[in-house]
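Asker: structural data only, the sequence is not supplied:
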C-alpha cells in the first residue's frame, strides 16, 4: 500500500517535456554510472531515482517515499521467490543432480541428435538455476560431449546456452520475469504457460538450428576440459559462491568431479559429500514440481468456477511461494537425504545458496524503487499517451524499451525493471492474457544483443576460449535471435489468446 500512497502524494508539474527530460536524465545517470564509472547497479539505480525525481520537480520527501514503497513491494513480491529458487538450485548443484540429468540424456542419444537433446536438457535444468550457475555446470559436459562425439564445440554448446538463456529471460521463477510480473500485475500462472509455449520455438531456432549454422562458420578449437580445480576456481568469482569438499576438490555441483556418475567414490564425511547418485526421476520431479503446481493453478483458473472446491485447493498449492517452498522441501529429501547428505550438509547447502543472491536481490529491490519513481512522476502515463498517438502495439513498445536499456546498460535485469516501470500504466486497460504477453515481450527485449558491457558476454567468451569477434558472431547473435524470435512468438500468441 505504501507505493499507492506515494502515487497520490507526488505532485509533478504535468509538463510533458520536463518529464521526458527527467526520464532521459534518470536513465542516462544509471547507464553512465554502470558502464563508465563502474558503479554497482544497486547504487546507480538509487542515484538515478534521485536525479529523475529532482528533474521532474518532485519533492525530495515524496521521492524517498515512492522509492521506499517500490523497494518494499518488489522485495515482498519477488524476493521470497528468488531465495526459494536459489535453494532448489543449490541442492540441484551440490547433489550432482544437474549432471545426472544431463548424462542420463546425452549418453543415450546418437551424435546427430545431441544438440537437440542438449538444448532441451539445458532448458530443463535452467528452470531453477541462475544462468551463471547453469553455465558452470554445463560447460564441462558440453566440451566432453563434443570431444567424445567429435562434433564442433559450438554445435553442442550453442543449444545449451540457448536453453539456459531463454528460460532466464522468459520463464518465472527467474528474477527478470518475476519483476515484470510484479510491476505489471500480471497473472503468474498465465505468464508461465505462455512463456513455456514461446520458449519452445525460441530454443529451437536460437539453439540447434543456429548452432548448426554458426559451427560451420566459426571454427573453434575445443579448449581444455574445464574440470577439476579450474571450474571450482572460476565458480568462486561469479555471483553464486561454490564450496570445496573436505578433500579439497570442488563441490560436485560445480562440475569439479571428473565423472558425476562416480560421486559414490568420493572420500570424505558422508554428512558432507554425496554417497549416491540422485535418482533421475526424483531429480526431474523436484525441478518441475513448482512449475507443475503453478500450471495446475493456472489451468484451474481457466476451467473451473470460482466457488469450486478443487479450484480453491489448486489456488493454494499453486501460489508461487507455496509452490516454490514445496520444491525446496522435496529437494531436501530427493537431492539431500537420498544421496547421503546429513542434516548439517542439507542445512549448509540451503543456507549457502543465499549469500550469492544478495547482489541480485539488492539490484531487483532498487530497480523496483526506480520503477515506482518513474510511475509516480508521471513518466508511464506520458509513454502511454505517446504510444496511443503512434498507434504502436504495447507489446512492441515494451520490447523496444527493454532493447534500448539492455544495449545501454548490458543488464537484462535493469532492462526488465525499467521497461516494466515505463509501460506499466498501459497494462491497466489490458486483459489478463495481454498483460502476461507484455511481460514476455519485455523479457525478450531484455536479452537483445549481449555485448562487451554484459558480464555474461565475458563469461561465455572465457569458458569457451573464444576471441571477442567469435563471441559476438556466436553468443551475441544467438542472444539477438532469442530476443527477436521470442517477440515473434509473443505476437503470434497475441493473435490466438
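Answerer: It's in. Owing to the predicted nature of the structure, the values given are computational and were not obtained by experimental measurement.
Asker: from here on, just use CA atoms for contacts and neighbour counts.
Answerer: OK.
Asker: ok, now which ones touch the residue nearest to residue 338 when sequence neighbours are not counted?
Answerer: In this structure, residue 338 finds its nearest non-sequential neighbour in residue 278, 6.8 Å apart by Cα to Cα, 6 or more residues apart in numbering. By Cα atoms under 8 Å, 6 or more residues apart in numbering, residue 278 lies in contact with 95, 96, 97, 100, 334, 335, 338, 339.
Asker: this is the other structure I want to compare:
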C-alpha cells in the first residue's frame, strides 16, 4: 500500500472518538485483547461477555468517552448481526434438516459403498467436505464420529488414517468457505464479495484438504497407531427412520446455495452491467440470504417429506435448530462490536500506518494477527472476528479478489495449532480416545498444516490474480 493511498484512506475515515496517539492505541489494543484472553482462559467466562468487557477496556485505555465506546460497540454488534445473523440461522436450519432426515447418512453410505481400500481416506475427505458445507464444526464432528468409528473397525484401519481426513474436511470448510459464521463475519467486516470469496475459498480448500487430510493421515497413523476405541457407537439419525431421502436430491439440496452464489459471481464477471436484467435476476437469487432460504425451502420437499416428516414436525425441527446458535450469534455480534470499537478509536488507521512503515504485506499481517489471537483464545471464531476488525481498513484500497483473499488469510490464521484452550481439541481427544500428547501429534499438527498451507496458497494467489 502506497503512502498516497494511506493518506487518501485517512481523509475518508470518520473522526476517531479519541485523540490518543499510536503508542496509547497500541497499549489499548494489547490490553483489550489481554482482557479477552484472560477472561476466556483463566476465568472461563463466555466469549460474548469477554468480548464485551474487552471492548470497554480497549475504549477506556484509549481515552475515549465511555458513552461513545458504548455507541460504537452497539452499532458494531447490530450491524454484524444484521449482516450475518439470518445467514447463520438459515445455515443451522439446513444443517438440522440434513441431520434429522437421514440425508447426511445417505450421502455417507452412498460414498462409502463406492469406496474401499486405499481410496477410503479420500472418501472420508469428500464426505466431510460435503457434509461440512452447511454444518457447524461441532455438529459435523458429532455426525461423522459414528461413521469414522464404523469404517475404522470394519475395515481394520488405523483410526488416524480415517479420522484425520474427515476432520480436515470439516475444519477447512469451517475456516475458509462461507456460509460458515467465521468467513461470513470476515466478509462483512472487510466488505468482500461473497461469491468471489466462495470461489477462491473452494480453490484454496481443495489442495489444502488433500495435504492436511489423506496425505498427512499417512504420517499421523504412523505416529499414533491406535484402533477405533471400544465404546458404544452413537446412534445415527436414520436408524430411527423408516425411509430417508435419495442421494441425488440430498446432494442437490446441500450444494444449491453454493451453486446459486457462484452463479451470481460468474454472471457479475461475464455481464458486468448492474442494469442488465439477467445480472439483476442473479443478483437476487445469488444473494446469500435468498440462496440459503431457497435451499431450506427445497429441503422441506427433498429431505423432510421423503423421510416422512409431517407438517406438524417441521416447525419444532426449526425451533430446535435455532436454540444452539444463540451463543454463536452473540459471540459473532460481540466480535462485531469489538471490531467497530477498534475502528472508531482509530486503531484501524494505526494498523494502516504500521503496515506501511513495516512494509508487511496486508495478507500476511492478517494471517499473523489471526494466528496470535487463535493461540491465545483457542477460538477460531473469536480469532476471525477480532482479526477482521483490526485489518478491515486495509481492504478499502484492495481489488475485489484481494479483499476476498484477505478474508481467506484471516480464516487460515484462525485455524492455527488448536491446543488445550480450544473446545474442539477436547472433543476430538475424547471421541477418539487419545491422550493429550497423541492429540497434539495428530489433530493439532493437522490444524497447523491447514493454516500454513492455506495461508501460503492465499499469498501465492495474490501474486497471480
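Answerer: Looks like it came in fine. The shown structure was predicted, so the numbers you read here are calculated from the model rather than taken from an experiment.
Asker: how about the contacts of residue 278 of structure 1 in JSON lines, adding neighbour count?
Answerer: Below are these laid out as JSON lines (neighbours: other Cα atoms under 10 Å):
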{"residue": "95", "neighbour count": "33"}
{"residue": "96", "neighbour count": "28"}
{"residue": "97", "neighbour count": "30"}
{"residue": "100", "neighbour count": "19"}
{"residue": "334", "neighbour count": "24"}
{"residue": "335", "neighbour count": "30"}
{"residue": "338", "neighbour count": "19"}
{"residue": "339", "neighbour count": "24"}
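Asker: from those residues, which two are the most distant?
Answerer: Within the contacts of residue 278 of structure 1, 100 and 338 form the most distant pair, 13.8 Å apart (Cα to Cα).
Asker: these two touch, right, residue 363 of structure 1 and residue 44?
Answerer: No - the pair residue 363 of structure 1 / residue 44 is not scored as a contact, 9.3 Å apart, by Cα atoms under 8 Å.
Asker: just give me the match in structure 2 for residue 131 of structure 1.
Answerer: Taking TM-score structural alignment, residue 131 of structure 1 has residue 137 as its aligned residue in structure 2.
Asker: and the helix or strand that contains residue 441 of structure 1, which stretch of structure 2?
Answerer: Using DSSP states H and E, residue 441 of structure 1 sits within helix 432-445. Mapped onto structure 2 using TM-score structural alignment, helix 432-445 of structure 1 covers residues 400-413.
Asker: give me the residues contacting that stretch.
Answerer: Contacts of stretch 400-413 of structure 2 with the rest of the structure, by Cα under 8 Å, 6+ apart, involve 175-176, 182-183, 186-187, 190-194, 196-197, 200-201, 362-364, 366-371, 374, 380, 384, 387-388, 395, 450-452, 454-455, 458, 462, 465.
Asker: post-alignment, stretch 258-271 of structure 2 versus structure 1, mean distance?
Answerer: Following superposition, stretch 258-271 of structure 2 is found to deviate from structure 1 by 0.5 Å on average (mean Cα distance after the TM-score superposition for structure 1).
Asker: quick check: buried residues in that stretch?
Answerer: Within stretch 258-271 of structure 2, the residues scored as buried using 16 or more other Cα atoms under 10 Å are 258, 260, 261, 262, 263, 264, 265, 266, 267, 268.
Asker: ok, the fourth one to residue 296 of structure 2 distance?
Answerer: The one in question is residue 262 of structure 2. Distance, residue 262 of structure 2 to residue 296 of structure 2, by Cα to Cα, to the nearest Å: 18 Å.
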